[in-house]
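Asks: I need the structure of the sequence given here:
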Amino acid sequence: MRNHFITDNFLLYNEFAEELYHTYAAMQPIIDYHCHLPPEQIARNHIFENITQAWINGDHYKWRAMRTAGMNEKYITGDTSDFEKFRAWAETLPQTLRNPLYHWTHLELKRYFDIDLLLNKESAQEIYQDASTKLGSSAYSCQNLIQRLNVEVVCTTEDPTDTLEHHRKMAKSRYGVHVSTSFRPDKALLISHEGYQRYLQELEKASDIEITSFKTLCDALSKRIDFFHENGCRLSDHGLSYVPFVEASSSEIKSIFAKKRKGESLTPLDTEKYQTALLLFLGEQYHAKGWVQQFHLGALRNTNSRMLNKLGPDTGWDSIGDYPQAYTLSRFLDALDTKDKLTKTILYNLNPSDNEVLAAMIGNFNDGSVKGKMQFGSGWWFLDQKDGITKQLNALSNMGLLSCFIGMLTDSRSFLSYPRHEYFRRILCNLLGEEMEKGELPDDMELIGNLVKNICYGNAKEYFNFQHDS
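Replies: As a prediction, the model looks like this:
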């Protein structure tokens, strides 16, 4: 059966929305300022053998749906053939109606492969062969998959110990997309994690600094920040349940770090004191470099211990957490702001009940120094779907200025996920178009159209100011 629902006016429900999308949004380049694409595959311009390798392997969104539909794990992360895994996804997809996966899947098939068949058990063989044949050609290499969707900037995410060899290779190439990175020091914060001591050894090697104290830890991280900056990095990123804030003296932090290095156990309060001190240090470093700092807040990770032990992390066993966010976050931001060392900041929430909390929080620290200095980030992970995107846009509009918003990002590991920007843009244009039709916004296409252009592209370009020759 043909796909007749992904039309030119998909998700656009009146003429205002249609004109906003087609005239102002559709042609805007994409600045994907946060994703998890493998830089090694970009640098060597990897070509996938088939669509399973490009589209299903590593995609825990699809894996969760397949498990829910009753698919055996062997068709998900097991050792069955790539076609069998694809067929299992094809059999699952009709059961995902009203889940964003149904929209994303058909958008991706249409935009990348010009396939307008509905994916199901009957069409699986034809679609697998068609898409896999195309993917096997140089026209569908990783670099070309990115360029196919008019992407201008890709910003991946790396640990402080990373060599950035692939980014350095890309910087010297003639590739037309600017490939940058963000600095993600989560492992340095996890002092209570069983792998912490081992991680410090890796950081020592990367920084060529012996880490014997909290100060030398900071020295090592500072040196890696310098290295990342020299190689074009202009962002940091932190994935946290919540931002801790428990102040402590320098002697307390010194003692806590020493206890850990001796192999002694730490209390939860010790951990939060250490994390607070390190986050404040890092925040000041980011400000000194003129970086943007990002905080992804609210994930409840690795909830299924049986499957975590079997498959490892990032395999589909994470969820929305219900952590308190407002008080400690406000104190952390205020501690940096008091010293005038609060850099541009993006806050993302995973729990939709925190929408208004973060939308209001950014207004506390927008000081007029930079347009949209504090950002309430777009719907993330479980929230990057129609309802979640709409609620984020509404909360931001009600509490702040939608006109200063830097828009969508993929936060994806897949080279085929860039239609999510189209999805976001259609939802944005329809939201505004419906309000124009109701008379809640002016019937001024140029005014609203420029708002759309800036949210889709212009604001992010100004905010990040990525330099291709950095």
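
Asks: Every contact and neighbour count from this point should use C-alpha atoms.
Replies: Will do.

Asks: In what element of secondary structure is residue 156 found?
Replies: Residue 156 belongs to strand 151-158 when elements are defined using DSSP states H and E.

Asks: following that strand, which helix or strand shows up next?
Replies: Sequence-wise, the next helix or strand downstream of strand 151-158 (DSSP H and E) is helix 165-171.

Asks: Flag every buried residue along that next one.
Replies: 166-167, 170-171 (16 or more other CA atoms under 10 Å).

Asks: what's the next helix or strand after that helix in contact with?
Replies: Downstream of helix 165-171, the next assigned helix or strand under DSSP H and E is strand 178-183. Applying CA atoms under 8 Å, 6 or more residues apart in numbering, the contact partners of strand 178-183 are 34, 152-160, 167, 170-171, 225, 228, 232-237, 468.

Asks: switch to 6 Å and redo it
Replies: 153-158, 233, 235-237, 468 (CA atoms under 6 Å, 6 or more residues apart in numbering).

Asks: And that strand, how far out from the chain middle?
Replies: Strand 178-183 sits 12 Å away from the centroid of its parent chain (CA atoms, centre = their mean, to the nearest Å).

Asks: do the same with stretch 311-328
Replies: 15 Å.

Asks: got it, and stretch 83-98?
Replies: Here stretch 83-98 is found 25 Å from its chain centre; the criterion is CA atoms, centre = their mean.

Asks: what does that stretch contact?
Replies: Stretch 83-98 is contacted from outside by 52, 66, 75, 102, 119-121, 124, using CA under 6 Å, 6+ apart.

Asks: buried residues in that stretch?
Replies: Buried residues in stretch 83-98, counted by 16+ other CA under 10 Å: 83-93, 96.

Asks: Could you dump those into JSON lines with distance to residue 243 and secondary structure added?
Replies: Output for the buried residues of stretch 83-98, formatted as JSON lines (distance: CA to CA, whole Å; DSSP: H, G, I helix; E, B strand; the rest coil):
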{"residue": "83", "distance to residue 243": "43", "secondary structure": "helix"}
{"residue": "84", "distance to residue 243": "43", "secondary structure": "helix"}
{"residue": "85", "distance to residue 243": "39", "secondary structure": "helix"}
{"residue": "86", "distance to residue 243": "40", "secondary structure": "helix"}
{"residue": "87", "distance to residue 243": "42", "secondary structure": "helix"}
{"residue": "88", "distance to residue 243": "40", "secondary structure": "helix"}
{"residue": "89", "distance to residue 243": "37", "secondary structure": "helix"}
{"residue": "90", "distance to residue 243": "40", "secondary structure": "helix"}
{"residue": "91", "distance to residue 243": "41", "secondary structure": "helix"}
{"residue": "92", "distance to residue 243": "38", "secondary structure": "helix"}
{"residue": "93", "distance to residue 243": "37", "secondary structure": "helix"}
{"residue": "96", "distance to residue 243": "34", "secondary structure": "helix"}
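
Asks: Next, the second sequence, to be compared with the first:
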Amino acid sequence: MQTPIFINDNFILETKTAQKLYHDYVSHLPIIDYHNHLNSKDIASDKIYSSISECWLYGDHYKWRAMRANAIPEKYITGNASDELRFMKWAETVPYTMCNPLYHWTHLELKRYFGIDELLTSDNGKKIFNEINDKISSKDFSVQKLIQKMNIEVICTTDEPTDSLEFHEQLIGNSFCKILPTFRPDKFLNIVNDEYLISIKTLEEVSNIVINDFKSLVDALENRIDFFDNMGGRLSDHGLEQLYNLEFTESEIELIFKRRLSNKLINLEDSQKFQMALLFALGRKYAEKNWTMQLHLGAQRDNNKRLVDLIGNDVGCDSIGDFRQAEGLSYFLNRLDYENILPKTVLYNLNPSDNEVFATMAGNFNDSSIAGKVQWGSAWWFLDQKDGMEKQINTLSNMGLVSKFVGMLTDSRSFMSFPRHEYFRRILCNILGSQIEKGQLPNDIEWVGNMASDISYNNAKKYFNF
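Replies: Below you'll find the model as predicted:
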């Protein structure tokens, strides 16, 4: 008896109504991936990968964590093992990821990119490795072809303020996808960073502005925002532990900054005040440009010193933090709103205990300028799995207007991650279809189907001015 195909047409779609919503209204829509960490150089050069391991396993912290949990030696994860051995160790791990989102993602990606319906195991790993490698090393599976295969309309990368954006410039006017930069100035907010003065020097060089006080720092960053805007940028992004409810004066911030320029130590409270002062200045500029400000809050990073010492930062030992969020977030958004300089804003929480906090906080600051001006963003990082997405969608439904939600993003460094949009869309349609069949929503397929289409694509296109 033949084993049924796992990733079939109705994967996750538990009702006939869910199936109709997905297949008739959502499945064909293009993808707007408005936040990710993809490499613009790889897109511009139309990189061809040497193996599936390079494309799929290098830099994927989700897979690294699973392999470590499965007692795979580090040499097969981030070490110098051959690409074939890396893949075989991942194939060995995959069956043990059952009930983890990696099991779904792995088989969705194998199916959508390479047409493989088999469940990956150590038994068929070598065969699948060879089958994929015969494809991925050809021009038909270059980076740009991988993007086209998934019907991607917009990709917003994440870029340093000092980036030349030379590869974005090369991609202007291309015919396969709109590639836009996102302004990520975190290194300038973290005044106690060991390399802060080096970053300031680089900013001086690219902006052609001498930075000798707080105003000139803001001027230099605004210069770069203008540059990003001219290159098509429409979003900023900030990955912070939390925001702070701290009052400060201009003279106080000036003194803090000049102390840092003199390479003097800055205490914790002063560093927090500086972060907030610079965020307020940047928020004002984002509003002026009609940009969207993204705030990713709550990650506790680089917890494992042994791994950090062995490999470096961002190697898969980050986790959910238990920082207090409501007070600082309210203070920040309220001050911008009161001064009429609050830009469009998307809030992301990493701690699921903050779901209701973020959902209700977003609702405090909407106005008549645009529907859903302050958004509670899609389930992020450790939460972007089926349970996390369902909780986010249901909480937003209860406490806001899910119909105005701008939907999914990958937040990924891999060009193989775009099926996560399909995953989200199936989960969304399954929720809506189930509620219709239970009599909790009217059986108005056209209205609900159009709402699913809006959440999956149309809302983001309008909200971000794409």
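
Asks: How is the residue minimising distance to the centre of the first structure assigned, secondary-structure-wise?
Replies: With distances taken as CA atoms, centre = their mean, residue 411 lies nearest the centre of the first structure, 2.5 Å away. Assigned state for residue 411 of the first structure: coil (three-state reduction, DSSP: H, G, I helix; E, B strand; the rest coil).

Asks: before we move on, back to that, just the buried members of the contacts of strand 178-183 of the first structure?
Replies: Buried by 16+ other CA under 10 Å: 153-158, 233, 235-237, out of the contacts of strand 178-183 of the first structure.

Asks: What are the boundaries of the helices in the stretch 1-150 of the first structure?
Replies: 15-19, 39-43, 51-55, 60-68, 82-92, 100-113, 124-135, 142-148 (DSSP state H, counting those that start in this stretch).

Asks: Out of those helices, which gets nearest to residue 366 of the first structure?
Replies: Between residue 366 of the first structure and those, the tightest spacing by CA to CA is seen for helix 15-19, at 30.7 Å.

Asks: That closest one packs against which elements?
Replies: helix 419-438 (3 or more CA pairs under 6 Å, 6 or more residues apart in numbering; DSSP states H and E).

Asks: Need the residues that contact the helix it packs on.
Replies: By CA under 6 Å, 6+ apart, the surrounding residues in contact with helix 419-438 of the first structure are 12, 16-17, 20-21, 441, 443.

Asks: Now with 7 Å, please.
Replies: Residues from elsewhere that reach helix 419-438 of the first structure (CA atoms under 7 Å, 6 or more residues apart in numbering): 11-14, 16-17, 20-21, 25, 104, 107-108, 386, 408, 410, 441-443, 456.

Asks: Can you name the next helix or strand after that helix?
Replies: helix 445-453.

Asks: distance from that following helix to the second structure after superposition?
Replies: Here helix 445-453 of the first structure, set against the second structure after superposition, deviates by a mean of 0.6 Å using mean CA distance after the TM-score superposition for the first structure.

Asks: Which strands and helices lie in contact with that helix?
Replies: Packing contacts for helix 445-453 of the first structure, counted by 3 or more CA pairs under 7 Å, 6 or more residues apart in numbering; DSSP states H and E, involve no helix or strand.

Asks: ok and it relative to helix 419-438, angle-wise?
Replies: 150 degrees (axes from the mean of the first three to the mean of the last three CA atoms, to 10 degrees).

Asks: can you redo the buried residues of stretch 83-98 of the first structure as CSV with distance to residue 308 of the first structure?
Replies: Formatted as CSV, these follow (distance: CA to CA, whole Å):
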residue, distance to residue 308 of the first structure
83, 26
84, 24
85, 21
86, 24
87, 25
88, 22
89, 22
90, 26
91, 26
92, 23
93, 25
96, 25
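
Asks: List the contacts of residue 404 of the first structure.
Replies: Residues counted as contacts of residue 404 of the first structure (CA under 7 Å, 6+ apart) are 371-372, 459.

Asks: Give the equivalent position in the second structure for it.
Replies: Alignment note (TM-score structural alignment): residue 404 of the first structure maps to residue 404 of the second structure.

Asks: Its match and residue 397 of the second structure, how far apart?
Replies: 10 Å (CA to CA, to the nearest Å).

Asks: do residue 370 of the second structure as well
Replies: 19 Å.

Asks: Please apply the same query to residue 18 of the second structure.
Replies: Taking CA to CA, one finds residue 18 of the second structure at 17 Å from residue 397 of the second structure.

Asks: So between the two, which is more surrounded?
Replies: Neighbour totals were compared for residue 18 of the second structure and residue 397, and residue 18 leads with 27 against 14 (other CA atoms under 10 Å).

Asks: circling back: show the buried residues in the contacts of helix 419-438 of the first structure.
Replies: Neighbour counting by 16+ other CA under 10 Å classes 11-12, 16-17, 20-21, 25, 104, 107-108, 386, 408, 410, 456 among those as buried.
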